[in-house]
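> Below are the sequence and a predicted model; questions follow.
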Amino acid sequence: MLNKSILMGRLTRDPELKHTNSNLPVIRFSIAVDRNRTGQNGERQTDFIDIVAWRKTAEFVSQWFTKGQMIVVVGSIQSRRWQDKNGNNRTSIEVFADEVQFGDSKKTREGGTQQRQNNYQPYADPAPAQSYNVPAANDFSEISDDDGEVPF
């Protein structure tokens, strides 16, 4: 099965980094994503999507992103069921961020008044926990073009 979401939108508020009881960094924020179509009156419709990021990704968002900035989020959609303080059953739909990237150009980000640091260091997620067996260059052999028969 496949559960992958790629979103690009603007942060609706400044993200606030928190830590769990076991000291894991977590951040929750929402982004405004414009739809491709306009409504019946010609107005652009916007969806507000809740995002959750953990560990290094959460720290990266906290350090580099502020309200109004364009962000690209790659992750998976998850639902969560819970009860509110009145005992009503609720469901939340969130995107759990695996990757985040800047949606604005560096020039746009640095030209703004909300720049957090002068020494910009982009975040690069570590490589996925997979290994690929790529043959060395000398493991390939040439195939002769002149075998005389067409294989199809």
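In hand now; what should we look at? Numbers count the residues shown, from 1 in each chain.
> Going by C-alpha atoms from here, please, whenever you check contacts or count neighbours.
Fine.
> And the strands in this protein?
5-11, 16-19, 25-38, 44-54, 70-83, 89-102 (DSSP state E).
> Can you tell me which of the ones you listed is nearest to N119?
For the strands of the chain, distance to N119 was read as Cα to Cα. The smallest value, 15.6 Å, belongs to strand 89-102.
> Pull out the buried positions in the longest helix anywhere in the chain.
Among the segments of the chain that qualify as a helix by DSSP state H, the longest is helix 55-64. By 16 or more other Cα atoms under 10 Å, the buried positions in helix 55-64 come out as K56, T57, A58, E59, F60, V61, S62, W64.
> Second structure follows, compare the two:
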Amino acid sequence: MLNRVILIGRLTKDPELRYTPNGVAVARFTLAVDRRQAKDREKEADFIDIVVWQKQAENCANYIGKGRLVAVDGRLQIRSYDDSQGIRRKAAEVIAENVRFLDRAKEGGSSYNASHPNHADEGMGSEISFNEDDIPF
């Protein structure tokens, strides 16, 4: 059996980073992926929910944002839940195993803020600013 999804698209908004009660990072974002269309039709896109776990979730939250181009490699997961009115619903999402950042921030854009791994001894949560040339990947 095979469950593999590979997508390339742009983030519709900044990733939302949270932590489980056990302290595991999880980030969620939506990817807009263009559909192939006949030449005489307007562009259409699918909006696909992506879930990223652990260190990669933190990297996504720190280094990418709305409009950035990424490639996601993962698996499709369908889950069921009861909404606020007790109606059974299904949600499809891609559980990302690998997220590749495919573009750079625009020139003159805002700098990224993230805890820099080389400054861990400066105190938890200390933030520094740096530009896209400093990003290690």
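Structure's in. What do you need? Computed from a predicted model, the values in this text were never measured in an experiment.
> Let me see the TM-score of these two.
The TM-score (TM-score structural alignment, normalised by the length of structure 2) is 0.80; 118 aligned residues with a Cα RMSD of 1.5 Å.
> ok, of the buried residues of helix 55-64 of structure 1, which one's closest to S30 of structure 1?
Nearest member of these to S30 of structure 1, counting by Cα to Cα, is V61, at 11.9 Å.
> my guess is that closest one contacts D14, does it?
No: using Cα atoms under 8 Å, V61 of structure 1 is not in contact with D14, being 9.7 Å away.
> what sits against the nearest residue to S80 of structure 2 once chain neighbours are set aside?
Spatial nearest neighbour of S80 of structure 2, excluding adjacent residues (Cα to Cα, 6 or more residues apart in numbering): K90 at 4.4 Å. By Cα atoms under 8 Å, 6 or more residues apart in numbering, the residues touching K90 of structure 2 are I78, R79, S80, Y81.
> Distance check, the residue of structure 2 most remote from its centre against V70 of structure 2.
The centre of structure 2 is farthest from one residue, D40, which by Cα atoms, centre = their mean lies 31.9 Å away. Separation of D40 of structure 2 from V70 of structure 2 (Cα to Cα, to the nearest Å): 27 Å.
> A114 of structure 2 too?
Distance from A114 of structure 2 to V70 of structure 2, by Cα to Cα: 19 Å.
> residue contacts, the most centrally placed residue in structure 2?
Taking Cα atoms, centre = their mean as the criterion, F29 is the residue nearest the geometric centre of structure 2, at 4.7 Å. Contacts here follow Cα under 8 Å, 6+ apart; on that basis F29 of structure 2 touches L11, T12, K13, D14, P15, E16, D49, I50, V51.
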